[in-house]
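> the following comprises the amino acid sequence and a computationally predicted model.
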Amino acid sequence: MELIGHLQLGFAAAAGAQNLLACFTGALLGTLIGVLPGLGPVATIALLLPLTYGLPPLTALIMLAGIYYGAQYGGSTTSILLNLPGEASSVVTCRDGHPLAKQGRAGTALAVAALGSFFAGCVGTLFLAACAPLLMRFALDFGPAEYCSLMLFGLSGAVAIASRSLLKSLAMVVLGLLLGLIGTDANSGVARYTFGLRELDDGVGTTVLAVGVFGFAELLHGLEHACRRTPAMRPCGRLWPDRADTRRAVPAVLRGTALGTLLGLLPGAGALLPAFASYALEKACARDPARFGQGAIEGVAGPESANNAAAQTAFIPMLTLGIPSNAIMALMIGALTLHDIQPGPQVIVHDPVLFWGLVASMWIGNAMLLVLNLPLIGLWVRLLATPYRLLYPAILLFCCLGLYALANRTGDLYLAALFGLLGYLLQKSGCETVPLLLGFVLGPLFEEHLRRALLLARGDASVFLQRPLSLALLLAALALILGA
């Protein structure tokens, strides 16, 4: 009954005209950001953060939160249609979403992604409302050893999702780890693998690598075969999944929602790790794993549900402990401090309208996103008939604009072009680039927590086996490798 009273308070606050407008604006902006490659929610929220100073705290948070979880919705669109992830967490959606589009089932893939995202977002918000204190105790049990084992589990998942050579997939993870080491070492302050280039002192951006190995590489691959095909893919008239697709997608949505809800609590996991972990789980549960990478609907339903559930529960450590679970949550803390609000347990007690209003707005925002995305599916599918000579220059333009807008550096464009050539050569060699990106993202986190765990244990590596949660994650990682 107490929860119902809190939710009534939250909906009364979120249903105000100004807050509804902010929720719609954030959801719409997030969808557009997710669709446009290169321009992610981190850069957008950072740009809009000063503008929220003149807004009430709840209104500002509602709009910024809408941008975050709205980008998870929109990121699947270009992943499915063009094999070009609008968001890093949508990279894994490319593996089966794009083959579905090539088979003339783009409408079904987009509908499953939207419906799965809506369900997962609603469930994630319910967990945020009902189980925040309980789930935070689970998150607090994670120390450096557990985080290191978790990152190793994620890297093992990258190997496990490979549909081709296991050795090539492992090589891609190692290459991603090496690329992630580029930049200034946080502990010693020494520049590593920069070859004397000052532009690399801050490392390689995730967006730069993702747009290069997926966006630019796909452009090169398409131009190579442009003479043999004029439309991008076959148009698709069917929107709703049939009975067979529903039977496969529903369990995947449920598993992805549960996994994303838990992993969204953990600092550093973001929405990328839940998506990859969900894909690995679906492949492990499938009767015929060979279908994955060829157009399995579970490969879209599971990861899209996982990343949207994680986007909701990522607010739990930020609001209840003041601990950001990713870069976007750090910006949310910045938005709170702009309004003289200290995030932490006292937010729920001293400002319940802010906490419960934000929770209620997430349900409203997810409903808005569903209404926004489902009618637009027909519009997105019509893009499939656009000739390559018109489609590819537009994609290239948006990629370059998005990359330049991140840091106003032309060097990022050159790096992306280099990674595009690398991605093209890897595709020609039969290597998958998805494990490379996951290795790149998780590698620095793995190194950081490995160093911290060994420092606290005074060099005793057995600490990873002595802690039960860490041992369980290591055994799960071993099971993924052996089952691959």
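Thanks, I have the structure now.

> when you work out contacts or count neighbours from here on, use the C-alpha atoms and nothing else.
Noted.

> please, which helix or strand holds L39?
Using DSSP states H and E, L39 falls within no helix or strand.

> could you find the closest non-adjacent residue to it?
Beyond its immediate neighbours in the sequence, the residue positioned closest to L39 (CA to CA, 6 or more residues apart in numbering) is G402, lying 4.5 Å away.

> so what's the nearest residue in space to T337 that is not next to it in sequence up against?
Among residues not flanking T337 along the chain, P343 sits closest, at 7.9 Å (CA to CA, 6+ apart). By CA atoms under 8 Å, 6 or more residues apart in numbering, the contact set of P343 is 318-322, 333, 336-337.

> ranges for the strands of the chain?
Assigned by DSSP state E, the chain shows strands spanning 183-184, 191-192.

> as JSON lines, the ones you listed with distance to A43 and mean neighbour count would be great.
Formatted as JSON lines, these follow (distance: least, CA to CA, whole Å; neighbours: other CA atoms under 10 Å):
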{"stretch": "strand 183-184", "distance to A43": "20", "mean neighbour count": "19"}
{"stretch": "strand 191-192", "distance to A43": "25", "mean neighbour count": "18"}
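
> let's bring in a second one:
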Amino acid sequence: MIIENVLFAFQEVFHWKNLGLMFIGTTAGLIAGSIPGFTITMAVVLTLPFTFGLSPVEGLSTMIGVFVGGLSGGLMSGMLTGIPGTPSSIATTFDGFPMARKGRPGLALGLGVWSSFFGGILSAVLLVTLAPSLAKIGLEFGPWDYFALVLFALTITASLSGETLIKGIIAGLLGLFVASVGEDEVNGVARFTFGSETLESGFDFLPVLIGLFAFSQLLSDVQNTEKARQPLMTGVEAKGIRVEHLAAVRIIFKRWVNLVRSSLIGVFTGVLPAAGGSISNILAYDQAKKASKNSHEFGTGTPDGIIAPEASNNATAGGALITMMALGIPGDVITAVMLGALLIHNVQPSPTFITENPDLAYAIFIAFFLAHFIMIIMQAFCLRAFLLVVRIPMYMLAAVILAYCAIGVFALNNIQEDIWTLFVFGLIGYAMKLLGFPLAPMILGVVLGHVAELNLSRAISLSGTTDQFLLDMVTRPWALFFLVVAAFSVVFPWYQKARERAAWTLGYLPALMVCLAVPMAMMEGWPRTLIAVVLVLGAVYLLLQSARRGWSVSTDDAA
């Protein structure tokens, strides 16, 4: 049965039409990722309307191509202009731009391109091996567990907002409020419609997403009239840059430990809901610098400073897809859009996705592998296109993109209300940016609000009473597991700030390990009981180590 599904997936992915769409998608992602302000999320969102008339395999393959291409495209702008094309390429500029300024832009681009390729391939291997195993665990989930998982996704989104924790929580709650507008699917009761028939159907996912990300970003880009009239980049000739592929591959193989470590960091970060490449590339860069014997060279154009962030941000895509396919939870905003694409094609994302849609699941695996090879092929061509596009004034680009957004949104349902939704949420997104509110928590609130409400209603109905529901939430192992992780993720920003100063931080990890051991011990099967024992022993070991040092906190200890 597995062989039949794999063969069918190969046939679908390698069909000439699907290959053409993947080439177009990857190329569009490379160009979009290389243009500062034109984020990968915006590119994937703008691709979504074109998938309506495609099959699920064709639509998702195209979006995966845009995803992979966008992650790699951001390095072109970061290295040649010093302006990161995407948030996931911020750390790439730290060493990529200095290396280019020293007269080696071809080597810098080669290191970035091939690090992205190898990082993506390593994460694809983990995607194929880990996603089915996680999917089997997902079959154990009931509505209580799934509701707790959504809570965890929302809390970790807020906690990863850094210093804007409270604003991240507010943004997430605002997204949940937007998702609750309209008729309740379970009971058919209208909420927050204020007598308007238009609001009874709620807000469509796509106009809200495009408004919050695309329209608000365009408003930010053109708010300064002088900056809006200027091109993004001047003074670089395409004929003067040649990517040094062979030299870059040799250097990367000599630093394979950095490559593997950074890729694993990327996969782990991608698995965390809403973390994304903007976090993984900085984490990988930081770990590479700490592990290097020549840490003082970082920031001056060292190869390790390019390999780490580029390997990690492409590996993040594989981690995000693992979470999406195994649990039905978006690993980041881009996979949230892919979930929307699945819903449009009447494919319900859930922990049973891989078992119920094996042909589509294997097609996603194959398409993710293939997209990285297409990215390598198209990178040189897109470099030329990048050097032409970035000479266009920003206000011209903004006008074209905005018109494209409006057409795509109107084509969804052929109603004017969707364009007004785009406009209103674009203003809301722009205001949130000015006030320092992160947009990712709100988007995930909109996406996960429906899932959370549906499973909450089911859980309460099955429990019978509210008291019994609360009891079930702490007596069911997986529900308790995600509640524990959610609680500690909310505290994590304060722990991160105080870990080098306050003694209480020494008990954070041991407390987390002991609390996680409780639900693991409640689960069936000796392997999980063994994991619980290991967690308790690990917590005891950490506490003994802290006691031996006299409960002192130092920079060396924290590192």
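Received, thanks. Please read these numbers as outputs of a predicted model, since none were measured by experiment.

> now the TM-score, please.
Scored against TM-score structural alignment, normalised by the length of structure 1, the superposed chains reach a TM-score of 0.68; 422 aligned residues with a CA RMSD of 4.9 Å.

> please identify which of the contacts of P343 of structure 1 is nearest to S278 of structure 1.
Using CA to CA, M318 comes nearest to S278 of structure 1 of these, at 23.5 Å.

> now that closest one: how far from L473 of structure 1?
Applying CA to CA, to the nearest Å, one obtains 24 Å for the distance of M318 of structure 1 from L473 of structure 1.

> about what we covered before: contact partners for the residue nearest to L39 of structure 1?
Contact analysis of G402 of structure 1 by CA under 8 Å, 6+ apart lists 36-39.

> alignment lookup: it to structure 2.
The pairwise alignment with structure 2 assigns G402 of structure 1 to G408, based on TM-score structural alignment.

> of the contacts of G402 of structure 1, which are reproduced in structure 2?
Retained in structure 2 by both residues aligned by TM-score structural alignment, their matches' CA atoms under 8 Å is none of these.

> which residue numbers in structure 2 does stretch 417-430 of structure 1 align to?
Mapping stretch 417-430 of structure 1 onto structure 2 (TM-score structural alignment) gives residues 423-436.

> on that earlier part again, how near is the match of G402 of structure 1 to F215 of structure 2?
Taken as CA to CA, the span from G408 of structure 2 to F215 of structure 2 is 13 Å.

> quick one: the helices in the stretch 101-250 of structure 2?
Remark: helices assigned in the stretch 101-250 of structure 2 by DSSP state H, counting those that start in this stretch are 105-138, 143-159, 165-180, 197-200, 205-210, 216-221, 225-229, 245-254.

> with structure 1 superposed, average distance for the fifth one?
Here helix 205-210 of structure 2, set against structure 1 after superposition, deviates by a mean of 2.2 Å using mean CA distance after the TM-score superposition for structure 1.

> what do you get for the fourth one?
Superposing on structure 1 places helix 197-200 of structure 2 at an average distance of 2.8 Å from its equivalents, by mean CA distance after the TM-score superposition for structure 1.

> please identify the buried residues of that helix?
199-200 (16 or more other CA atoms under 10 Å).

> for the second one, same thing?
Judged by neighbour count using 16+ other CA under 10 Å, the buried positions of helix 143-159 of structure 2 are 143-159.

> give me the mean deviation of it from structure 1.
Compared with structure 1 after the fit, helix 143-159 of structure 2 shows a mean deviation of 1.2 Å (mean CA distance after the TM-score superposition for structure 1).

> what helices and strands are in contact with that helix?
helix 165-180, helix 440-463, helix 466-475, helix 477-498 (3 or more CA pairs under 8 Å, 6 or more residues apart in numbering; DSSP states H and E).

> quick one: closest of the ones you listed to V257 of structure 2.
helix 477-498 (26.4 Å).

> next secondary structure element downstream of the closest one?
Counting by DSSP H and E, the next helix or strand C-terminal to helix 477-498 of structure 2 is helix 508-522.

> against structure 1, where does that following helix fall?
Going by TM-score structural alignment: helix 508-522 of structure 2 matches no residues.

> by contact count, what packs against that helix?
Using 3+ CA pairs under 8 Å, 6+ apart: helix 508-522 of structure 2 touches helix 477-498, helix 526-548.

> deepest-packed of those helices, please.
For those, the largest average neighbour count (mean count of other CA atoms under 10 Å) is found in helix 477-498, namely a mean of 19.

> between it and helix 143-159, how many degrees?
Relative orientation of helix 477-498 of structure 2 versus helix 143-159 (axes from the mean of the first three to the mean of the last three CA atoms, to 10 degrees): 10 degrees.

> quick revisit: need the helices and strands packed on helix 508-522 of structure 2 in a markdown table (columns: distance to A361 of structure 2).
Output for these, formatted as a markdown table (distance: least, CA to CA, whole Å):
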| stretch | distance to A361 of structure 2 |
| --- | --- |
| helix 477-498 | 24 |
| helix 526-548 | 27 |
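
> which among those is found nearest to D359 of structure 2?
Minimum separation from D359 of structure 2 across those (CA to CA) falls at helix 477-498, 28.2 Å.

> okay, the angle between the closest one and helix 466-475?
Put simply, helix 477-498 of structure 2 runs at 70 degrees to helix 466-475, going by the same axes, to 10 degrees.

> picking that back up, could I get the helices of the stretch 101-250 of structure 2 as a markdown table with distance to A511 of structure 2?
Output for the helices of the stretch 101-250 of structure 2, formatted as a markdown table (distance: least, CA to CA, whole Å):
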| stretch | distance to A511 of structure 2 |
| --- | --- |
| helix 105-138 | 25 |
| helix 143-159 | 18 |
| helix 165-180 | 22 |
| helix 197-200 | 46 |
| helix 205-210 | 38 |
| helix 216-221 | 41 |
| helix 225-229 | 50 |
| helix 245-254 | 39 |
